[in-house]
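A.B. asks: sharing a sequence plus its predicted fold:
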Amino acid sequence: MTLPQWLYQRLVSCFRGRKRLVLKISADAVAVSLSFFLAYLIRFDGALPASQRRIFISVLPFLLLVTLSSYYGFRLYKGLYQYSSAKDLLTLVTAHSVGLVAFRALLPLLHLPWTPHSVLLIFWALGLVLSGGVRFSYRLLREIAALPHKDRRPVLVVGAGCAGEMILRQLRIDAALNYYPVGIVDDDPDKRSTTIHGVPVLGTTKDIPEIASALGVEQIIIAVPSASARQMRTIVGYCEQAGVDFKTVPGPRELINGQVTLNQLRGVKIEDLLEREPVRTDAERIGDFLKNKVILVTGAGGSIGQELCRQIMEYKPEKLIMLDRAENSLFYLENDMKGRWIGGFTAVVGDVCDAAKLDQVMAEYRPEIVFHAAAHKHVPLMELNPEEAIKNNLKGTRTVAEVAKRHRVKRFVLISTDKAVEPTSIMGASKRLAELYVQGANRDGRTKFITVRFGNVLGSNGSVVTLFQKQIERGGPVTVTDPEMTRYFMTIPEAVTLILQASTIGEGGEIFVLDMGEPIKVVDMARHLISLSGLEPDRDIAIEFTGKRPGEKLFEQLWQKGERPRRTEYEKILVARSNGLDYAFVMQQLDAIQKAAEAMQRKEM
């Protein structure tokens, strides 16, 4: 421990609790007294006459009382000296000036000896210097204590904006953090060769590997909360090349009042690397749509179903019915809901293919809105069990929809997938058949049928990201089917929010497609996940290419060839209406496919 650090820690131990106020007032009392005495000495050229000495002694107590009272009134003792700023200096000038004016005004009223104006002017200047010195010397000592030494880890900060400045300020003044900033990188050419809090801007983000190596950097802090996902992927790529641990400040949605602190630093999450802008939705419109309604969610135990249930409850429905055939998933969901809300929901174990069960549920609860999220979704598994994909995804959808029509449900929302577009798998085909049925069902009856289609969601049960994370935990290898395979990705809460918003604008027969941003290479996702786990791809964790599996596509699509997409009033939601199919013929074909599935006739399917 260096001498400045020892002195700083001793001061910190003294400036605690009630001692802090006493010490602050005492320090100011000494500064004011010394300033007043020096003012007399300067005014009388160092030879203070006896008469002036008596005046000094008689008025000093009153000057202390007035000046310190002014300091107290302006709340100068509420601040922490280690964070003294220009604003604190201005407050000190104001308080010191007000105290001096009050002292001068009260002298004749209290019949105190006259003090020369020249002495008061000199005192005003010296008082500011010494009282300000008391405050800023504490901060100065703290910054000296924070200077680099062998126990502190060198840090490189990415971003010379407001967030970077806040991070640098804390790093420079707090030795307890055990970090020392050695440089900044920023892509703004106007910031090259400048400094922030004495820390130089050394280059751009592409220079991260070289700078980190040259300066022995042990930690990189990404302080660019406004960075797009594309920019984050680029920055993370350079950090990975540097082979140094890296953390980031929260994004705009996580920050409070735009303030960044070091205790908010976290590891980069895979969500940070997705090309997704913050979703803007109309919560009031969603609330009007869901509030005081009875709502049924099928597949409630699944990833999308669970998030649907949670978000729907935020809008205070009259009743939420959570239906799923997987009792374990439903059990855990119900327990989670009980910890968040008191009543207003009920869990029902049931199969979407069981018409009698669905009829009983709808007769008892009379739902006005149905969100149909129940589905088989795993492509390779459904290739091995094609009849189950048809029964659950097509027959299940038809059964729920037909029961919903009988019970005059006002709105039916089918949750679909991008794998239904130009399908090459039985799972995608079964979901496309469900979409076709829902479009046809909308042509008769009072129920409005709509479809919401989107791509992969992060963190869902069995998703590629979850699979990669488990493979990394086991020590690898991480298996990727093809180096060129791409997928669209979205977070579960974001997808569900857009589902709810799309549901409010559907008039029946539409297919709403969520804007998924740019597709991302699956191998890049794997490499990022390995790096975010603190490991190095291809060295600590191997990546193996296993080849495309039956039913898989290299590239996903969001629109059928015959669909005509157009924008809606919400920028992240697009819509296509019916593409002119002969629905009577379609329904005949659906009947034939469903019968073949129930009879286990795979060739006929």
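C.D. replies: Nice, I can see it. The structure presented is a predicted model; accordingly, all values stated were derived computationally and were not measured.

A.B. asks: for the rest of this, base every contact and every neighbour count on C-alpha atoms.
C.D. replies: Fine.

A.B. asks: residue contacts, residue 88?
C.D. replies: For residue 88, the contact set (C-alpha atoms under 8 Å, 6 or more residues apart in numbering) comprises residue 76.

A.B. asks: pretty sure it belongs to a helix, no?
C.D. replies: Yes - assessed with DSSP: H, G, I helix; E, B strand; the rest coil, residue 88 lies in a helix.

A.B. asks: residue 494: how many residues sit nearby?
C.D. replies: 16 (other C-alpha atoms under 10 Å).

A.B. asks: isn't it up against residue 281?
C.D. replies: No - contact criterion C-alpha atoms under 8 Å: residue 494 and residue 281 do not qualify, at 10.1 Å.

A.B. asks: verify the stated contact: residue 481 with residue 550.
C.D. replies: No - using C-alpha under 8 Å, residue 481 makes no contact with residue 550, being 10.9 Å away.

A.B. asks: and the closest residue to residue 353 other than its chain neighbours, helix, strand or coil?
C.D. replies: Excluding its sequence neighbours, the residue lying closest to residue 353 (C-alpha to C-alpha, 6 or more residues apart in numbering) is residue 396, at 4.5 Å. Recorded secondary structure, residue 396: helix (three-state DSSP).

A.B. asks: and for residue 396, the neighbour number?
C.D. replies: 22.

A.B. asks: buried residues in the biggest helix by length in the chain, which are they?
C.D. replies: With secondary structure taken from DSSP state H, the chain has its longest helix at helix 117-145. Applying a neighbour-count criterion of 16 or more other C-alpha atoms under 10 Å, one finds 119-120, 122-124, 126-128, 130-132, 134-136, 138-145 buried in helix 117-145.

A.B. asks: dropping in the other structure now:
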Amino acid sequence: MKMTKGSKRKFQHWQVVRLLLMVYDFAAVIVSFGIALWLRFDCKVTSVEPQYLTTYTKTIIIYALFCLVVFCFLRLYKSIWRFASYSELLRVILATVVTGVIYTGSLLVFNLHMPISYYVIGITVQFIATLGIRFFYRFVLLLRGRTNNEVQKKNVMIIGAGSAGQMLFRDIKHAKETNETVACFIDDNPNKWDRYIDDVPVFGSRDHILEAVDKFNIEKIYVAVPSANPQDKRDILRVCNETSCELMNLPGMYQLYTGQVSVSKMKKVQIEDLLGRDPIKPNMDEVFAYVRNKVVLITGVGSIGSELARQIASHNPKQLILFDIYENNAYDIQLELRKKYPNLDLVTLIGSVRDSRKMFDLFKKYRPQIVYHAAAHKHVPLMEDSPCESIKNNAMGTYKTAYAAMVHGCEKFVLISTDKAVNPTNIMGASKRLCEMIIQAFAAKIKEGKAYEIPQLFTHEKDMIEKTEIKEALKTTTTEFVAVRFGNVLGSNGSVIPIFKRQIEAGGPVTVTHPDIIRYFMTIPEAVSLVLLAGTYAHGGEIFVLDMGEPIKITTLARNLIRLSGYTPDVDIKLEFTGLRPGEKLYEEKLMAEEGLKKTKNDLIHIGCPIPFDINEFLDELDGLLDAAYRNEDDIRERVQKIVSTYHPA
């Protein structure tokens, strides 16, 4: 309550309520014991004996004032009675007992005797009067709220009748702004079935979700099972996804531990929640200890490169260099990082990995210790139409960047590869397999101490750097090269999810190339975790492979996304099959059969054993491939097929 000169005193609403409640309690105490005396003498005031009436009138005012003091001490005037519960009941009982005992004892001490029934009836009526007004207030508010909002409120279901579900239920129940009412609970514990939480039934297990949706006209489902294992949670979400209800999910146990279970903490169910495997959650302490105080270069700052930049920037690199030919990507992530990490030494450069002189200048000036090479053309159909660009940018861009890194003493070079490099049927996949072979060849030459034998494949003047200078540097180079191979990334630039979302927003149809096409999927954070881990595990020449579980049919993915958007597949939004695109396979493979697997510290990350190939012959053939690509020869696919034996154009 604030006062300013010349202003009137203004009371808050709760202060007015408290004052009125104190007046009521004062009157209720006086009336309660008056009723007790009246009842004792057969409801006739004239029958009350004079000494009892005198004792009552002399003591009752003092007693009523004493009750107000006790009530204040026990905080009966500070409770929010619209939320009155068990603790408020206990405080009213305690207040009644304390005041009643002291009143009775005081009269006896001063030899002011009253009938025993006077004390019993008076204390009882006082308790009923003081408690009743408080809980009656809550009852009226709840009844009024139900009556006012009964028509417009939507029915919701809470899956999980445990602690999280009950917290969420109370939040929905007491929130003024919500237009929702909880119609039922679902829980897999049979001991809770056919029982009630505040008049709301626990209808049954996850097997009864569809039945409950129909019976209670459910429009929205809250999944509040933070302790469930990932497989159980996915099974529940998939059942819910069969309905047309809006789905909301509690992220995890953290919200339960901190008591932050509320409607505002729920998030919409995302397509990645329906993946057929557990998310990868590696211990990243080792990774971030490795990048701390290092100069780190990231080439290509699209979806993966940007997430790499975010995670590395948060762990104190000495300097972070972003390099991309597309200025919009570079500018967006530059603005984001400068705002979030104002003390970060951030360098953003525009250029092409195909420019030998640019790459040499970059490495000479900044001397990056770790390189994450994500720059590449990745769109399969577009590369089928421009195969030479795929070779120039992917294969030769990797060669030139890796060579510059090796010459200038880079410690680790991590190549971002793809499962499309396995038995490729398209030129993009074949170009990425060439990238893997390049880093394997570089790693092998370094281990043999013959890095100086690696040819300089430059399209600019051959003497731009003294060969003797390069050879001296290559005699002592120890750069460790590694590739990281994974599948499709959900939500990345060019992935199917954004395309499907745009098609759904436009009212359909959603286009899928083939009803049987399948793909492995992972989230952007998972992909970046794998890339970062590869940098610490690398000893040179490895291809790291993620165990991505079972592949998912693209039709299943499309139908799930349509349901998550609130539509019914094949009714509201149609699916159309357009036929396989040039170079596209029905399925992708994570690993060539010949490679085999080795374990790492992480059970979900493996190392593919390199397929042997003649390194000297391979390096010699690259020179001719480079010339053919820059001359835009029509037989570029045939040339690539001679070098990459596993490449079989579709």
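C.D. replies: Received it, and whenever you're ready, just let me know what you need. Since we're looking at a predicted model, the values are computed, not measured.

A.B. asks: aligned partner of residue 516 of structure 2 in structure 1?
C.D. replies: Aligning on TM-score structural alignment places residue 516 of structure 2 opposite residue 484 in structure 1.

A.B. asks: pretty sure that match contacts residue 521?
C.D. replies: Yes - contact criterion C-alpha under 8 Å: residue 484 of structure 1 and residue 521 qualify, at 6.5 Å.

A.B. asks: chain center to stretch 293-307 of structure 1, what's the gap?
C.D. replies: With C-alpha atoms, centre = their mean, to the nearest Å as the basis, stretch 293-307 of structure 1 stands 25 Å off its chain's centre.

A.B. asks: repeat that for stretch 463-482 of structure 1.
C.D. replies: For stretch 463-482 of structure 1, the distance to the chain centre is 24 Å (C-alpha atoms, centre = their mean).

A.B. asks: same deal with stretch 290-300 of structure 2?
C.D. replies: 25 Å.

A.B. asks: show me what that stretch is in contact with.
C.D. replies: For stretch 290-300 of structure 2, the surrounding residues in contact (C-alpha under 8 Å, 6+ apart) are 305, 308-309, 312, 315-325, 353, 366-376, 536.

A.B. asks: let's see it at 6 Å
C.D. replies: 316-324, 368-375 (C-alpha atoms under 6 Å, 6 or more residues apart in numbering).

A.B. asks: same thing with stretch 171-179 of structure 1?
C.D. replies: Stretch 171-179 of structure 1 is contacted by residues 142, 143, 146, 152, 153 when judged by C-alpha under 6 Å, 6+ apart.

A.B. asks: residue closest to the middle of structure 1?
C.D. replies: Centroid-nearest residue in structure 1: residue 254, 4.0 Å away (criterion: C-alpha atoms, centre = their mean).

A.B. asks: and it, how far is that from residue 196 of structure 1?
C.D. replies: From residue 254 of structure 1 across to residue 196 of structure 1, the span is 25 Å (C-alpha to C-alpha, to the nearest Å).

A.B. asks: now do residue 330 of structure 1
C.D. replies: Taking C-alpha to C-alpha, one finds residue 330 of structure 1 at 54 Å from residue 196 of structure 1.

A.B. asks: show me which of these two is the more surrounded one.
C.D. replies: Using other C-alpha under 10 Å, the more surrounded residue of residue 330 of structure 1 and residue 196 is residue 330, with 22 against 16.

A.B. asks: could you confirm the more buried one falls within a strand?
C.D. replies: No - Residue 330 of structure 1 sits outside any strand when classified using three-state DSSP, being helix.

A.B. asks: quick check: the aligned residue for it in structure 2?
C.D. replies: Under TM-score structural alignment, residue 330 of structure 1 pairs with residue 330 in structure 2.

A.B. asks: so residue 387 of structure 1 touches residue 596, yeah?
C.D. replies: No - in this structure, residue 387 of structure 1 is not within contact of residue 596 by C-alpha atoms under 6 Å, at 8.0 Å.

A.B. asks: okay, these two: which has more neighbours?
C.D. replies: More neighbours surround residue 387 than the other of residue 387 of structure 1 and residue 596, with 25 against 18 (other C-alpha under 10 Å).
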